[in-house]
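Novice: Output the structure for:
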Amino acid sequence: MEIIVTNNKGVRTLKLNRPAVFNSFNQQMAFALHKELDAAEQDATVRAIVLIGEGKAFCAGQDLAEVTDPNGPDLPSIVKDHYNPIIERIRNIEKPVIGAVNGVAAGAGANIALACDMTIAKKSAAFIQAFSKIGLIPDSAGTFFLPRIIGFQKAAALMMTGDKVSADEAVSLNMIYKAVEDDIFETEVYALAEKLAQMPTKGLGLTKRALNASLTNNLTQQLAVEGELQTIAGQTYDFNEGVNAFLEKRAPVFKGE
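Specialist: This is a model prediction of the structure:
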């Protein structure tokens, strides 16, 4: 079982499960993750998603044994069919996706973590743009997100040198949301996930849609997007519940509708 799936309090956890190879991806695990992300998107009871790794690592990127297998997929297919759909699913699922980096996140593993809505890492974890070490370029949207997050020069340096970035440094660079002590890591991850799962899911999803649009829109275009999405948000059950709860001076009970 390449992906371990668990559910609790509206949170679905998808755990990468190839610990013997530091959760590096092969075709089977990539396709299994596609399937589970689709299932989480379609299940109305799922209101937040946690992506985490089994064992000591989050994800070491591509399993090179597959790349060098003469009967395995070639590099263009791996990028196009394995990784690109993962990134697109993470960004287009209109529910919060938390990257829970429990250990090293290297290569595609690092960039998958950066594509999540919020990334929390153990203090002992690290991020590595490892592609240059084997003569490749960063994929999995690394060249799209990382320069926008930390700036062009710093992104270029990390991609070209392959230097390791600690979790604390990743926070200081605004690469990730938070780094926490190892012994409270899962407590912090699930406290955030459960909080998000109790919030107005439709509104959070529309916020995510607006953020995605902002990556390519100019100001005028983005203002138009905000107007369109605010109209949709104003028609949700949770908007009415939030307004009524405010007027009635009580805590809202959102349904994600």
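Novice: CA only for contacts and neighbour counts going forward, please
Specialist: Noted.
Novice: hey, where'd the helices end up in the stretch 1-150 of the chain?
Specialist: Remark: helices assigned in the stretch 1-150 of the chain by DSSP state H, counting those that start in this stretch are 27-42, 64-67, 75-77, 84-92, 108-115, 142-150.
Novice: For whichever helix or strand comes after the last one, which residues meet the burial criterion?
Specialist: So the one you mean is helix 142-150. Later in the chain than helix 142-150, the nearest helix or strand by DSSP states H and E is helix 152-161. For helix 152-161, the buried set under the neighbour-count rule, 16 or more other Cα atoms under 10 Å, comprises 155, 158-160.
Novice: what does stretch 51-68 rub up against?
Specialist: 13-19, 21-26, 72-75, 97-110 (Cα atoms under 8 Å, 6 or more residues apart in numbering).
Novice: Can you measure across it, start residue to end residue?
Specialist: Start-to-end span of stretch 51-68 (Cα to Cα, to the nearest Å) is 27 Å.
Novice: and it, how far from the chain's centre?
Specialist: Mean-position distance between stretch 51-68 and its chain equals 16 Å (Cα atoms, centre = their mean, to the nearest Å).
Novice: Tell me the one of the buried residues of helix 152-161 nearest residue 254?
Specialist: residue 155 (39.2 Å; Cα to Cα).
Novice: Please name the residues that touch the nearest residue to that closest one once chain neighbours are set aside.
Specialist: In this structure, residue 155 finds its nearest non-sequential neighbour in residue 147, 5.2 Å apart by Cα to Cα, 6 or more residues apart in numbering. Residues near residue 147 by Cα under 8 Å, 6+ apart: 153-156.
Novice: Second chain to compare with the first, below:
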Amino acid sequence: MSEAVITETTQAGVRTLTLNRPDRLNAANDALLLALTGALRRADAEESVRVVVITGAGRGFCAGQDLGDVSGRDMTFTEHLNHTYNPLIRTIRSLNKPVISAVNGVAAGAGASLALAGDLRLWAQSASLIEVFSNIALVPDSGSTWFLPRLVGYHRAFELMALAERVRSEDALRLGLCEQVFPDETFAQDVQAYAERLAARPANALKLTKQALVFAQTSTLDEALDQEAALQQIAGDHWEHEEGVTAFKEKRPAQFVRDAQ
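Specialist: The predicted structure is shown next:
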């Protein structure tokens, strides 16, 4: 039996999904993209999973589309994106749990889009990102035109896309493309520790916070205010809020993970 293109492990409420085509720098084929989307949806349905990490096996995070996989295929570019990449990116953004992109190596093309799609982006020291689409006269896709300018501004995003410039970890941190950079030698352990910190936070409140942020990115201020008010009621009615207030009054750390989980 062939090795799985996505491997899954779970520890302390953290589900780690690893792209597993290391001999191809985890370049994406249909099997990998569909398997990753399915794994994310399964994680979303499991109450015990509180945080999802996406990372890559070997030296690369994701080298983008495996061009050999689509060469000669009787499918348009639009059909291919709508069948594979677009459902994946939509799943990440709509997931009811925080998604961490743990960028352990090169993230290129659609792999760069995947790296940017996480709610949080953690990079290894040797990681890099490159929007390679213009090298083969294509348009950035899989969400890059939406994510990148919101992070670095229109002009810098255009430059990175037009010139296909490689962004290394020190510049990624400065530009806001990642939240943390960890040493290569301890990257997996550092990501797990970070994810476990996040998993200990109030899951319902983080779910609603993600919903509010995603909504606000395409709304007016008035719409965002109304959405905040509605979501705040949901949060306030949840047991997490009572626990947080009680813990504050009792001067103890709040316990947002129930034993049943």
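Novice: Show the buried residues in the contacts of stretch 51-68 of structure 1.
Specialist: In these, burial by neighbour count holds for 13-19, 22-26, 73, 97-110, counting by 16+ other Cα under 10 Å.
Novice: Please flag which of those residues sit within strands.
Specialist: 13-16, 97-101, 105-106 (DSSP state E).
Novice: Looking at structure 1, name the residue matched to residue 250 of structure 2.
Specialist: Under the alignment (TM-score structural alignment), residue 250 of structure 2 pairs with residue 248 of structure 1.
Novice: and the gap between that match and residue 242 of structure 1?
Specialist: From residue 248 of structure 1 across to residue 242 of structure 1, the span is 10 Å (Cα to Cα).
Novice: between these two, who's got more neighbours?
Specialist: residue 242 (18 against 10; other Cα atoms under 10 Å).
Novice: Which residues lie in contact with the residue nearest to that one when sequence neighbours are not counted in this structure?
Specialist: Among residues not flanking residue 242 of structure 1 along the chain, residue 252 sits closest, at 5.6 Å (Cα to Cα, 6+ apart). Neighbouring residues of residue 252 of structure 1 by Cα under 8 Å, 6+ apart: 241-242, 245-246.
Novice: my read is residue 252 of structure 1 is in a helix, agree?
Specialist: No - going by DSSP: H, G, I helix; E, B strand; the rest coil, the assignment for residue 252 of structure 1 is coil, not a helix.
Novice: Give me the distance between it and residue 200 of structure 1.
Specialist: Residue 252 of structure 1 sits 10 Å away from residue 200 of structure 1, taking Cα to Cα as the criterion.
Novice: what does residue 111 of structure 1 give?
Specialist: 28 Å.
Novice: How about residue 94 of structure 1?
Specialist: In terms of Cα to Cα, residue 94 of structure 1 sits 11 Å off from residue 200 of structure 1.
Novice: So these two - more neighbours on which side?
Specialist: The neighbour comparison of residue 94 of structure 1 against residue 200 (other Cα under 10 Å) goes to residue 200, with 24 against 20.
Novice: Contacts for stretch 13-33 of structure 1, please.
Specialist: So stretch 13-33 of structure 1 is contacted by 1-7, 36, 49-63, 66, 73, 78, 82-83, 86, 109 (Cα under 8 Å, 6+ apart).
Novice: what's the counterpart of residue 9 of structure 1 in structure 2?
Specialist: That one, residue 9 of structure 1, aligns with residue 12 by TM-score structural alignment.
Novice: neighbours of its match, just the number please.
Specialist: There are 17 residues near residue 12 of structure 2, going by other Cα under 10 Å.
Novice: State whether it and residue 198 are indeed in contact, as I suppose.
Specialist: No - checked against Cα atoms under 8 Å, the pair residue 12 of structure 2 and residue 198 is beyond contact range at 10.6 Å.
Novice: okay, now the equivalent of residue 43 of structure 1 over in structure 2: neighbour count?
Specialist: In structure 2, the residue paired with residue 43 of structure 1 is residue 46, using TM-score structural alignment. With neighbours defined by other Cα under 10 Å, the count for residue 46 of structure 2 comes to 11.
Novice: Could you measure from residue 46 of structure 2 over to residue 204 of structure 2?
Specialist: Note on residue 46 of structure 2: its distance to residue 204 of structure 2, by Cα to Cα, is 14 Å.
Novice: Residue 58 of structure 2 now?
Specialist: As defined by Cα to Cα, residue 58 of structure 2 lies at a distance of 34 Å from residue 204 of structure 2.
Novice: Please apply the same query to residue 139 of structure 2.
Specialist: Using Cα to Cα, we find residue 139 of structure 2 at a distance of 37 Å from residue 204 of structure 2.
Novice: More neighbours: which of those two?
Specialist: Neighbours per residue (other Cα under 10 Å) separate residue 139 of structure 2 from residue 204, with residue 204 holding more: 19 against 16.
Novice: Near the counterpart of residue 194 of structure 2 in structure 1, how many other residues are there?
Specialist: Alignment note (TM-score structural alignment): residue 194 of structure 2 maps to residue 192 of structure 1. Look at residue 192 of structure 1: counted by other Cα under 10 Å, it has 16 neighbours.
Novice: Now do the SS call for residue 192 of structure 1.
Specialist: helix.
Novice: re earlier: need the contacts of residue 147 of structure 1 in JSON lines (columns: distance to residue 209 of structure 1).
Specialist: What follows is the contacts of residue 147 of structure 1, written out as JSON lines (distance: Cα to Cα, whole Å):
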{"residue": "153", "distance to residue 209 of structure 1": "28"}
{"residue": "154", "distance to residue 209 of structure 1": "27"}
{"residue": "155", "distance to residue 209 of structure 1": "25"}
{"residue": "156", "distance to residue 209 of structure 1": "27"}
